[in-house]
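# Predicted model and sequence follow; I will ask about them next.
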Amino acid sequence: MWRAIASNALTLFIVVLVAVAGLLAWGRQQFTGPGPLAESVCVRVERGDSLSAVSRKLESQGAISDARIFRIGADYSDKAGGLKFGSYLVPEGASMARILEILTAGGQSTCGSEVIYRIGVVTAEVILRDYDAAEGRYVEVAKFVPGTDEVPAAYSDAADDLRWRVTLAEGVTSWQVVDSLRKADFLDGEIAAVPDEGTLAPDSYEVAQGDDRAALLAEMQARQARILAELWKARAAGVPYASPQEALIMASIVEKETGLPAERPQVASVFVNRLARGMRLQTDPTVIYGLTEGKGALGRGLRQSELRRRTPFNTYVIDGLPPTPIANPGRLSIEAALNPAPTEYLYFVADGSGGHAFASTLAEHNRNVAAWRKIEAARGATPPVGIQGD
């Protein structure tokens, strides 16, 4: 009898072992296999959240099939206490193991909300965006001008794990950048002096709250220096610049003359051709810079007396290039200045469509100017006085 009992017990033990092994294999497959998500979701881990709370949140959002298996897998992986505060993008089909890795890796949030502090040529503005996991992109939630507009509730109530970016528009001046950074209350530190004009790269810079303003400016300068050095090496033969600095001056003029990327090589060709023929550049943006010193927009048209006034930046009066850049040009304008289009153009004027009409002769240019003035008259506007070739 005892032999039968022992045999039955052994059989039962083996059955239990097989069942446990099967259960463990199933649990492992559930933990490491593809998850149930049909589309990406944004999962937020609050400060102080327990593994139990996060696992229930994941289950309610459909990211995992079983909160208990997720907790067991986290314990077994020795990551149960490693959850990091923030908002994280969980991709479709992510396994529990992958989700645990995402939530414990640390670093900045990969979804949720972000703030873009955009420094433009007219003003700086704050843009709050939320990540739409279903669409896979950020959507604008609120926008305001600091110190002018009322701060939207969406911004005031935003989560404290915001991602921050400072973005420089092409054509901003160094004074505008410094003035705006000093007003950015999410940054810290003093700025001793305004960097040389043209030395800051228009680009998007990821920052964190409390970052040093001077360090951010140094990164902008380093990025622009790398761009200029790279493009200087690839410059076209025969461009009329004695140094990269002169190319940067030309690029800043191109930047301020057109907002259309496709036109920049043509605009650059006009100025290069004028220099080659000993003609004055006659470009309004340089005159404006001489009046404003880059400290904001002029806000009105140029007067004839201002076009005749001799300043180091009045290219209607001086020969050659002005002494410094008149703004911070972007990469495309620097590239255009160093590789202008091969044209015979000497003039250009607005064509009413947002672009310009180019001409190789004064007669042709005068016809383009007449057409532009008709457009302006039809709009009830006063034609600008500073037109190339006038």
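Looks like it arrived, so ask away.

# contacts and neighbour counts: CA atoms only from here.
Fine.

# Which other helices and strands does the helix or strand encompassing Phe70 contact?
When elements are defined using DSSP states H and E, Phe70 is found to belong to helix 67-76. In terms of contacts (3 or more Cα pairs under 8 Å, 6 or more residues apart in numbering; DSSP states H and E), helix 67-76 is packed against helix 2-32, helix 51-60, helix 96-104.

# which helices and strands sit right next to the last one?
If I follow you right, that is helix 96-104. Contacts of helix 96-104 with other secondary structure elements, assessed using 3+ Cα pairs under 8 Å, 6+ apart, are made with helix 2-32, helix 67-76, strand 86-90.

# Among the ones you listed, show me which one is buried the most.
Mean neighbours per residue, mean count of other Cα atoms under 10 Å, is largest over those for strand 86-90, with a mean of 22.

# What is that one packed up against?
Strand 86-90 is packed against strand 41-45, helix 96-104, with contacts defined by 3+ Cα pairs under 8 Å, 6+ apart.

# Of these, which is nearest Arg68?
Within these, the stretch nearest Arg68 is helix 96-104; the backing value is 11.1 Å (Cα to Cα).

# re earlier: with respect to Gln221, which of the helices and strands packed on helix 96-104 lies nearest?
Nearest to Gln221 among these is strand 86-90 (31.3 Å), distances taken as Cα to Cα.

# could you give the angle of that closest one to helix 51-60?
In terms of direction (axes from the mean of the first three to the mean of the last three Cα atoms, to 10 degrees), strand 86-90 departs from helix 51-60 by 40 degrees.

# Now find how far off-centre strand 86-90 is within its chain.
In terms of Cα atoms, centre = their mean, to the nearest Å, the centre of strand 86-90 is set 21 Å apart from its chain centre.

# same thing with stretch 279-295?
If you compare the mean C-alpha spot of stretch 279-295 with that of the full chain, they lie 27 Å apart, counting by Cα atoms, centre = their mean.

# in that stretch, what counts as buried?
When neighbours are counted by 16 or more other Cα atoms under 10 Å, the buried residues of stretch 279-295 are found to be 279-291, 293-294.

# Stretch 257-268 now?
Applying a neighbour-count criterion of 16+ other Cα under 10 Å, one finds 257-258, 263-268 buried in stretch 257-268.

# Use this one as the comparison:
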Amino acid sequence: MGLIKKLFVLLILLGLGAGSGLYYWVQQPIFEDGPAREFTIKPGSSVRSSARQIYEAGVPAQPLLLEALARLTGKANRLKAGSYEIEAGKTPLDLLTKLVNGDFSMASLAIIEGWTFQQMRKLVDAHPSLKHETSGLSEAELMHKITPDFSQAEGLFFPDTYRFAKGSTDLQFYQQAHAQLLKKLDDAWKKRSADLPYKNRYEALIMASIIEKETGQKSERNMIAAVFVNRLRQGMLLQTDPTVIYGMGERYQGKIYKRDLLTDTPYNTYTRSGLPPTPIALPGLESLVAALDPARSDALYFVARGNGTSQFSDNLNDHNRAVNKYQRSN
């Protein structure tokens, strides 16, 4: 056999051997036990660079073989940058499929109904799975990046548990929570009762935040809403403590005194008529719905019974009797 023929046969045999070796490798677990391993592919990475980043992050998938698999399957240019995790027992083919599909590793963050925006922002700023781009921005600067419609952030993010790809930016998180709030508010607005004393959706949002902070029992939200709506209709002061507390800011240390009720701030509904200038918290869906569909009631007052529920009254005499019964007798 001539030299050229011998070299040709040798190349065929080497190719078959390499092919069978790659075929075997593709079907084997990358690692067989232990916790999932995390890695990140940077934006703009080539298939070779991606394979190297995965290996250097502690995933024992041979970079050259992973690159060869991506090229042979025609997927070398379809890998998506982002943060991933690969579990024990997964094969190189599973890994490649994950990279092509953009099956990013996920994180979650729970925003609680009734929190202030500052409480929310503190949690977002501390979340290890978010890329922090807005930490140094003022509230007005942050809102300018999210929407041109508002300069103050309070109340404009929907409280919920959000799942997001690790490595997402905090701005993307804020945008998602803000969009969710607008959707919930718009849906409730479309179903609103007639003759409500709100000029626009934002005033309804302010009312929803007050209801959120005033309600001890979820079942009473519609009645709480009825009281405040009735007060607005009659031009009465809302006289709600949570707005006073919000206006006190850091001066509030867990108790509210008579002098606080008499100290005027833009949020003191004992000294100023109508709604405060902004929401005072992040209202949940039930409070949004209650603000826009209050109970059919003539109630103008309510007082805590001491068991988590409230006594509602249509007139001041009945209210005073309720106060004597449930508050002054304790």
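Received the coordinates, thanks. Since this is a predicted model, take the numbers as computed values, not measurements.

# circling back: quick check: which of the helices and strands packed on strand 86-90 of the first structure is nearest to Leu24 of the first structure?
Comparing these by their distance to Leu24 of the first structure (Cα to Cα), the top pick is helix 96-104, with 15.1 Å.

# residue range for stretch 267-283 of the second structure in the first structure?
Mapped onto the first structure using TM-score structural alignment, stretch 267-283 of the second structure covers residues 313-329.

# Only the buried residues of that stretch, if you could.
When neighbours are counted by 16+ other Cα under 10 Å, the buried residues of stretch 313-329 of the first structure are found to be 313-317, 319-322, 324-329.

# Looking at these, spot the one nearest Leu231 of the first structure.
The nearest member of those to Leu231 of the first structure, counting by Cα to Cα, is Pro329 at 12.9 Å.

# how close does the closest one get to Ile288 of the first structure?
Spatial separation of Pro329 of the first structure from Ile288 of the first structure under the definition Cα to Cα, to the nearest Å is 16 Å.

# what does Arg367 of the first structure align to in the second structure?
Using TM-score structural alignment as the criterion, Arg367 of the first structure maps onto Arg321 of the second structure.

# Just say helix, strand or coil for its match.
Reducing the assignment at Arg321 of the second structure to three states with DSSP: H, G, I helix; E, B strand; the rest coil gives helix.

# One more: Val126 of the first structure?
In the three-state summary, Val126 of the first structure is assigned as strand, counting by three-state DSSP.

# Check which helix or strand the spatially closest residue to it that is not a sequence neighbour maps to.
Taking Cα to Cα, 6 or more residues apart in numbering as the measure, Val126 of the first structure lies nearest to Tyr117, with 4.7 Å between them; neighbours along the chain are not counted. Taking DSSP H and E as the definition, one finds Tyr117 of the first structure inside strand 113-119.

# follow-up on the earlier one: next, format the helices and strands packed on strand 86-90 of the first structure as a markdown table and append distance to Ile69 of the first structure.
As requested, these are arranged in a markdown table below (distance: least, Cα to Cα, whole Å):
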| stretch | distance to Ile69 of the first structure |
| --- | --- |
| strand 41-45 | 18 |
| helix 96-104 | 9 |
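
# Who are the contact partners of the nearest residue to Val267 of the first structure once chain neighbours are set aside?
Ranked by Cα to Cα, 6+ apart and with sequence neighbours excluded, the top spatial neighbour of Val267 of the first structure is Val254, at 6.3 Å. The contact partners of Val254 of the first structure, taken as Cα atoms under 8 Å, 6 or more residues apart in numbering, are 264, 267-268, 333, 337.

# If we only consider these, which is nearest to Gln29 of the first structure?
When the contacts of Val254 of the first structure are ranked by distance to Gln29 of the first structure (Cα to Cα), Ser333 comes first, at 55.0 Å.

# Please work out how many residues are found near the closest one.
Other residues within reach of Ser333 of the first structure by the criterion other Cα atoms under 10 Å amount to 31.

# Secondary structure element holding the nearest residue to it once chain neighbours are set aside?
By the measure of Cα to Cα, 6+ apart, the closest residue to Ser333 of the first structure outside its immediate chain neighbours is Ala251, 5.1 Å from it. Using DSSP H and E, Ala251 of the first structure falls within helix 244-257.

# how about that helix, aligned to which bit of the second structure?
Structural correspondence for helix 244-257 of the first structure: residues 201-214 of the second structure, per TM-score structural alignment.

# so where do the strands sit in the stretch 151-300 of the second structure?
Counting by DSSP state E, counting those that start in this stretch, one finds strands in the stretch 151-300 of the second structure at the ranges 161-165.

# where along it do the helices fall?
Taking DSSP state H, counting those that start in this stretch as the test, the helices found in the stretch 151-300 of the second structure are 170-190, 201-214, 221-234, 241-248, 258-262, 285-292.

# Of these, which is nearest Ser20 of the second structure?
The closest approach between Ser20 of the second structure and any of those, judged by Cα to Cα, belongs to helix 170-190 at 45.1 Å.

# so what corresponds to Gly235 of the second structure in the first structure?
Residue correspondence to the first structure (TM-score structural alignment): Gly235 of the second structure is matched to Gly278.

# contacting residues around its match?
Applying Cα under 8 Å, 6+ apart to Gly278 of the first structure gives the contacts 319-320.

# wait, doesn't Gly73 of the first structure sit right on Phe31?
Yes. Shown here, Gly73 of the first structure and Phe31 form a contact pair, counting by Cα atoms under 8 Å, at 6.6 Å.

# the helices in the stretch 1-150 of the second structure, which residues?
Remark: helices of the stretch 1-150 of the second structure, listed N- to C-terminal, are 3-27, 47-56, 63-72, 92-101, 117-126, 139-146; assignment by DSSP H, counting those that start in this stretch.

# Adding distance to Tyr202 of the second structure and mean neighbour count, write these out as JSON lines.
As requested, the helices of the stretch 1-150 of the second structure are arranged in JSON lines below (distance: least, Cα to Cα, whole Å; neighbours: other Cα atoms under 10 Å):
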{"stretch": "helix 3-27", "distance to Tyr202 of the second structure": "57", "mean neighbour count": "12"}
{"stretch": "helix 47-56", "distance to Tyr202 of the second structure": "47", "mean neighbour count": "19"}
{"stretch": "helix 63-72", "distance to Tyr202 of the second structure": "52", "mean neighbour count": "18"}
{"stretch": "helix 92-101", "distance to Tyr202 of the second structure": "40", "mean neighbour count": "18"}
{"stretch": "helix 117-126", "distance to Tyr202 of the second structure": "16", "mean neighbour count": "16"}
{"stretch": "helix 139-146", "distance to Tyr202 of the second structure": "15", "mean neighbour count": "16"}
